[in-house]
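**Student:** can you look at this prediction? I've put the sequence above it.
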Amino acid sequence: MTETLFLSSDDVAGLATPGEYVEAVREGYRQRGEGAPAEPRTKLLPNDPPGMLTTYGAVLPDTGAMGGYMYAAGFGARDAWFVTPLFDADSGELLAVIDGAHMNPYKTGAVGAVGVDALAREDASSLAIIGSGSQARGQLRAAATVRDLDTVWVYSPTKDHRESFAGEMDRELDASVAAVASAAAAIEDADIVVTATTAAEPVFDGDRLEPGTHVTAMGQYDPEKRELDATTIERATYVPDLRKRATADAGSFLQAMEEGVVDEDHVHAELGEVVAGVAEGRTTDEEITVFDSGGTGIETVAAAFLLYERARDRGLGTEVDFSPASEAF
């Protein structure tokens, strides 16, 4: 029998700062860049009722943990539930089962910030964010830990949402955060552009990107999701979280290939390869860069292990018994 720690969303709330999530996730991607195993998501898409059952995993040997996500989204309840099983990478024992609701925007924001840190100009100080939900909050909070932001412009289609977001983030961050009336206004003169949407069509015109801009896109985890247009992909040094994702479910990259403006060779490197120094990131101040963040087990395991250690040290969670297969009969 193995004693396994169950951590509720309330248990893990407040255990780590956005900056601490970023450091843990950066270390996870360094390991990936040096060969740690990780695979893109697998999705099952029932039609009645419509929904998505998703899994993905990673092994982080230096962290000493492995695991990933399984989550259901949509279906009759029109909601999502995230669960992370976390295993010991040496013994294989189940360390923890974590409710991923609280962790999700933080770990997703953290990998977005790792992309910003690896690919944006060092002097980048202005940021445009398209979207105003929990994922947008996670992206902005994390990005503010890796660049000294002076100005943030936010756009989302609903005026009340973008203004509420701007007010909340303006009070929370040192940067000046303001809502604007269009995506074009948001990206004008922005050093960094972050998209955090569920859009099926591009959310801005790639011709409007200034030279030297970095783009982090986190809503492109399905062939039908397309935050970025083909022009943006064509103009950019393109870095996905996992190379296999680019031709599997990275909607904007797939569309750019379909339009004939790029091919598979346009994938510059995986994020982990840039973080580990195996591949170059930005090489000039005029270069446009894109980090395509569709979600992997790398950030999930890295963040989950950080939370597991903090919770264990503070006596949080509930111990439950799991039987190994040898005790099944």
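**Tutor:** Here it is on my side, so go on.
**Student:** from here on, contacts and neighbour counts on C-alpha atoms
**Tutor:** Fine.
**Student:** name the element the most centrally placed residue in the chain belongs to?
**Tutor:** Against the mean C-alpha coordinate of the chain, by Cα atoms, centre = their mean, the closest residue is residue 108 at 3.2 Å. Element membership for residue 108, per DSSP states H and E: helix 103-119.
**Student:** chain center to the next helix or strand after that helix: distance?
**Tutor:** Following helix 103-119 in sequence order, the next helix or strand is strand 126-130 (DSSP H and E). Relative to its chain's centre, strand 126-130 lies at 16 Å (Cα atoms, centre = their mean, to the nearest Å).
**Student:** likewise stretch 149-156?
**Tutor:** Distance of stretch 149-156 from the chain centroid (Cα atoms, centre = their mean) equals 19 Å.
**Student:** in three-state terms, label residue 22 for me.
**Tutor:** helix (DSSP: H, G, I helix; E, B strand; the rest coil).
**Student:** could you report the neighbour count for the residue nearest to residue 286 when sequence neighbours are not counted?
**Tutor:** Of all residues not flanking residue 286 in the chain, residue 212 sits nearest, at 4.1 Å (Cα to Cα, 6 or more residues apart in numbering). Using other Cα atoms under 10 Å, residue 212 has 20 other residues around it.
**Student:** next up, a second structure to put side by side with the first:
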Amino acid sequence: MAGTHEREIWLRFLSGPDIDSLELTRSEIIAAIDGVMAAHGRGETVFEPRMHLMPDNGGIGHFNVLRGHVSSLGDHGVSGVKVVGDFVPNYTLGLPSELAMATLFDPTTGVPLAVMDATLITEARTGAMTAVGAKHLARPGSKILGHVGARGTAFSNVTMLDSLFDLDEIRVTSKRPESREAFAERLRAEIDTPVRVVETADEAFDDADILVEATRLTEPSPLLRTDVVKAGAFVVPYGTISAVELDLLDVMDKVVVDDWREARSGRFGALRAHVDTGRLSEETLYAQFGEIVSGQKPGRESDDERILLWHRGLSILDVALAHLILDRAQQADVGTMLRYR
């Protein structure tokens, strides 16, 4: 039986509306991601390979389980676990394709600190990673963004990139015309940069300075063709199923990944075939992104470099944003305190 003098433990529950009420800014989110990638570069993070839970549901979706620890956050560091569903047909039900929940823990006692809706975290951390990548690796004077894909993290990608660069034009497309038109309208309501809807990936990427491939294919298809990547371009392919050509890396001056162990693992990812065939290896890789953010290796060194960043979605990004949210919620006394024991 529990001891009679055992102290009470309470944790903070943060719903989606709770988190929305905190009104986190894009600059705060970008700073948190920049900070945790620098910590990764300095060896101040611990994380396990992501795991998948594949329910017996006819293949309509699966769960990803991400586990991470960041030593540089808070007084003693913070540990966290996120479970996120990936159910592409959810749009037919009026639901996001990715619904997530995160838990944070004190790594010195195991005490749970918070349970929160992590749907915003999942969207924002991916867009912020794309933006932080561009901050360090794209040409500072980049003017044209080409973005393929309109659901999930797409909105966060575009708006966060727009917050960092003085763009002249944003081109967007996706498989379904109604999807890309709705995406463009949502963007126009949020940002001032002209947004142009195009029909094909080639049109979106032609002469673009920043090329983001965020498609949700069911079968590999070369939407981001090698010959559309101009000198000086920054390329971010991160669709689950590959949408790039095998010779894409042949024209790249630098190939960067968020974490090499994660890049090598799993069955999915934009450059899975490149790893499997040896085109991307420890020898051909330029750097892990944290090495660049922490100043151990230079990022972009000339305007003409073609640079590619492949990010898989590290659990430490989720932990960093969940910690930021918890910190803000504690300051504002937002959320519901729940008795744990």
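**Tutor:** Here it is on my side, so go on. What you see is a predicted model; the values in this text were computed from it and never measured.
**Student:** can you calculate the TM-score here?
**Tutor:** Put the two chains on top of each other and the TM-score (TM-score structural alignment, normalised by the length of the first structure) is 0.89; 319 aligned residues with a Cα RMSD of 2.2 Å.
**Student:** doesn't the residue nearest to residue 286 of the first structure belong to a helix?
**Tutor:** No - Residue 212 of the first structure is assigned coil when assessed by three-state DSSP, not a helix.
**Student:** mean deviation of the helix or strand hosting residue 291 of the first structure from the second structure?
**Tutor:** Applying DSSP H and E as the criterion places residue 291 of the first structure in strand 289-292. Taking mean Cα distance after the TM-score superposition for the first structure, the mean distance separating strand 289-292 of the first structure from the aligned residues in the second structure is 1.2 Å.
**Student:** that strand maps to which residues in the second structure?
**Tutor:** Aligned using TM-score structural alignment, strand 289-292 of the first structure spans residues 307-310 in the second structure.
**Student:** what's that stretch in contact with?
**Tutor:** For stretch 307-310 of the second structure, the surrounding residues in contact (Cα atoms under 8 Å, 6 or more residues apart in numbering) are 133, 137-138, 232-238, 252-258, 270-271, 300.
**Student:** one step back: which position in the second structure pairs with the residue nearest to the centre of the first structure?
**Tutor:** With TM-score structural alignment defining the correspondence, residue 108 of the first structure maps onto residue 126 in the second structure.
**Student:** distance of that match relative to residue 186 of the second structure?
**Tutor:** According to Cα to Cα, to the nearest Å, residue 126 of the second structure stands 18 Å off from residue 186 of the second structure.
**Student:** name the SS class of residue 13 of the second structure, please.
**Tutor:** Here residue 13 of the second structure is recorded as strand under three-state DSSP.
**Student:** how many residues are close by the aligned residue in the first structure for it?
**Tutor:** When the first structure is aligned by TM-score structural alignment, residue 13 of the second structure is paired with residue 6. Residues lying near residue 6 of the first structure (other Cα under 10 Å) number 20.
**Student:** now do residue 120 of the second structure
**Tutor:** Other residues close to residue 120 of the second structure by other Cα under 10 Å number 19.
**Student:** same thing with residue 63 of the second structure?
**Tutor:** For residue 63 of the second structure, using other Cα under 10 Å, the count is 18.
**Student:** my guess is it is in a helix, correct?
**Tutor:** No - under three-state DSSP, residue 63 of the second structure sits outside any helix and is assigned strand.
**Student:** residues contacting the residue nearest to the centre of the first structure?
**Tutor:** Contacts for residue 108 of the first structure (Cα under 8 Å, 6+ apart) come out as 135, 138-139, 295, 299.
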